[in-house]
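Chemist: sequence unknown, structure follows:
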């Protein structure tokens, strides 16, 4: 539970990137994440995640989910079961419970819908960011996310963020597990070509790094 006074709620903004930003491309210690969705329906989701060191790996190195799990199983550093509610204005209910790594691996293995990704972390100005590099059917999707203990307002948006997708349910991991990015990438790219980059105006002033 959060100690910020908001309880089991997370606050985040999410952006699609053109590729893996240079600032994290050479990172030595990304985190390898494999997760299965036991439920994903209208924004509600129940997820099991296992994660461990991803040093030396790229998304292109990650093959079939079962093969990745076999490699990761003896190196799991964290495992959890998470229940999530729908996104509402950059806010989402999220309750998490840590699991035994061995049990979690087998739950993930038995799940039908998976997401495999490398997570990179970087600190920019006053905010920590995670950049997720998706593998498998979700490649070459790269998504950057800023999360805070309260509403993410007046954000300095890094120049590697192409367009905001905070409110676009297609970019939720539970949706990517069921309908991978490769199946609708061309549709999104056509939309982006028509609308151009979109950044929400609901969260105060969006600033460029030079204005930070």
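Modeler: Looks like it arrived, so ask away. The model shown is predicted, which means the values in this text are computed figures rather than measured ones. Numbers count the residues shown, from 1 in each chain.
Chemist: okay, CA-based contacts and neighbour counts for the rest of this
Modeler: Fine.
Chemist: in this protein, which spans are helices?
Modeler: In order along the chain, the chain carries the following helices (DSSP state H): 22-25, 65-72, 101-110, 173-178, 185-195.
Chemist: what's the closest of the ones you listed to residue 92?
Modeler: Proximity to residue 92, assessed across those by Cα to Cα, is greatest for helix 173-178 (13.3 Å).
Chemist: So for that closest one, what gets flagged as buried?
Modeler: 173, 174, 175, 176, 177 (16 or more other Cα atoms under 10 Å).
Chemist: take a look at this one as well, against the first:
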């Protein structure tokens, strides 16, 4: 239940040609405090409830618990969310033994594209595609919980 991931800006949309899946995601936060976030997400026709703890010192690891919930319950929970619901499309791109999840944001976060990769250790190496830009793993501005309250287009 420990999530280890790195985040990167994306330089262009050439990643779309290599995407194996594409899903629209709507997500809201029931709690967005730094010590823990409680997120409700609708991905395609499925609902999820996720709790994430605070990141460790490196910013690469944190506790994560996720459970699929009925889509109707997810829709009702979205209505209870804090202001600033996130709207994005997630693309999955397989590279070697890893999968990049690339999020293209809409609304007040339009123009922002972020790639994430989950790793089995903080020192694990991986292939870096040419569309991958600067690493932003330790920059909280690129966390979805932050983007929901301080959107990219208002920076």
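Modeler: Perfect, thanks for sending it. In this text, all values refer to a predicted model and were calculated from it rather than measured experimentally.
Chemist: Got a TM-score for the pair?
Modeler: After superposition, the two chains reach a TM-score (TM-score structural alignment, normalised by the length of the second structure) of 0.89; 152 aligned residues with a Cα RMSD of 1.7 Å.
Chemist: hang on, the earlier thing: quick check, nearest of the buried residues of helix 173-178 of the first structure to residue 10 of the first structure?
Modeler: residue 173 (15.1 Å).
Chemist: dump the residue contacts of that closest one.
Modeler: Residue 173 of the first structure makes contact with residue 115, according to Cα atoms under 8 Å, 6 or more residues apart in numbering.
Chemist: what do you get for residue 27 of the first structure?
Modeler: When contacts are counted by Cα under 8 Å, 6+ apart, residue 27 of the first structure is found next to residue 120.
Chemist: if we can go back for a sec, just say which of the helices of the first structure is most tucked in.
Modeler: Most buried of the helices of the first structure, by mean neighbour count (mean count of other Cα atoms under 10 Å): helix 173-178, with a mean of 21.
Chemist: Specify, as a residue range, where it falls in the second structure.
Modeler: Residues 144-149 of the second structure are where helix 173-178 of the first structure lands when matched by TM-score structural alignment.
Chemist: Leaving out chain neighbours, which residue sits closest to the residue in the second structure sticking out farthest from the centre?
Modeler: Of all residues in the second structure, the one whose C-alpha sits farthest from the chain's mean C-alpha position, using Cα atoms, centre = their mean, is residue 72 at 22.0 Å. Beyond its immediate neighbours in the sequence, the residue positioned closest to residue 72 of the second structure (Cα to Cα, 6 or more residues apart in numbering) is residue 47, lying 7.8 Å away.
Chemist: In the first structure, what residue corresponds to that neighbour?
Modeler: Taking TM-score structural alignment for the superposition, residue 47 of the second structure sits opposite residue 79 in the first structure.
Chemist: what do you get for residue 79 of the second structure?
Modeler: Counting by TM-score structural alignment, residue 79 of the second structure corresponds to residue 109 in the first structure.
Chemist: who does the longest strand along the second structure touch, helix- and strand-wise?
Modeler: As far as residue count goes, and with DSSP state E defining each element, the longest strand of the second structure is strand 21-33. Strand 21-33 of the second structure is packed against strand 36-43, helix 71-80, strand 86-95, helix 144-149, with contacts defined by 3 or more Cα pairs under 8 Å, 6 or more residues apart in numbering; DSSP states H and E.
Chemist: again, only this time at 10 Å
Modeler: strand 36-43, strand 46-53, helix 71-80, strand 86-95, strand 98-105, helix 144-149 (3 or more Cα pairs under 10 Å, 6 or more residues apart in numbering; DSSP states H and E).
Chemist: could you give the angle of it to helix 71-80?
Modeler: Following axes from the mean of the first three to the mean of the last three Cα atoms, to 10 degrees, one obtains 50 degrees for the angle between strand 21-33 of the second structure and helix 71-80.
Chemist: Strand 21-33 of the second structure against the first structure, how far on average?
Modeler: When the first structure is superposed, strand 21-33 of the second structure averages 1.0 Å from its matched positions, counting by mean Cα distance after the TM-score superposition for the first structure.
Chemist: Would you agree the residue nearest to residue 72 of the second structure is in contact with residue 41?
Modeler: Yes. With contact defined as Cα atoms under 10 Å, residue 47 of the second structure reaches residue 41; the gap is 5.7 Å.
Chemist: From the centroid of the first structure, which residue is nearest?
Modeler: Central residue check for the first structure by Cα atoms, centre = their mean: the C-alpha nearest the mean position is that of residue 132, 5.4 Å away.
Chemist: residue in the second structure matching that one?
Modeler: Residue 132 of the first structure maps onto residue 103 in the second structure, by TM-score structural alignment.
Chemist: Any idea how many residues pack against the closest residue to residue 55 of the second structure other than its chain neighbours?
Modeler: Spatial nearest neighbour of residue 55 of the second structure, excluding adjacent residues (Cα to Cα, 6+ apart): residue 62 at 4.6 Å. Using other Cα atoms under 10 Å as the criterion, residue 62 of the second structure is surrounded by 18 other residues.
Chemist: Now do the contacts for the alignment partner in the first structure of residue 62 of the second structure.
Modeler: The equivalent of residue 62 of the second structure in the first structure is residue 92 (alignment by TM-score structural alignment). Residues near residue 92 of the first structure by Cα atoms under 10 Å, 6 or more residues apart in numbering: 8, 9, 10, 11, 12, 43, 44, 84, 85, 86.
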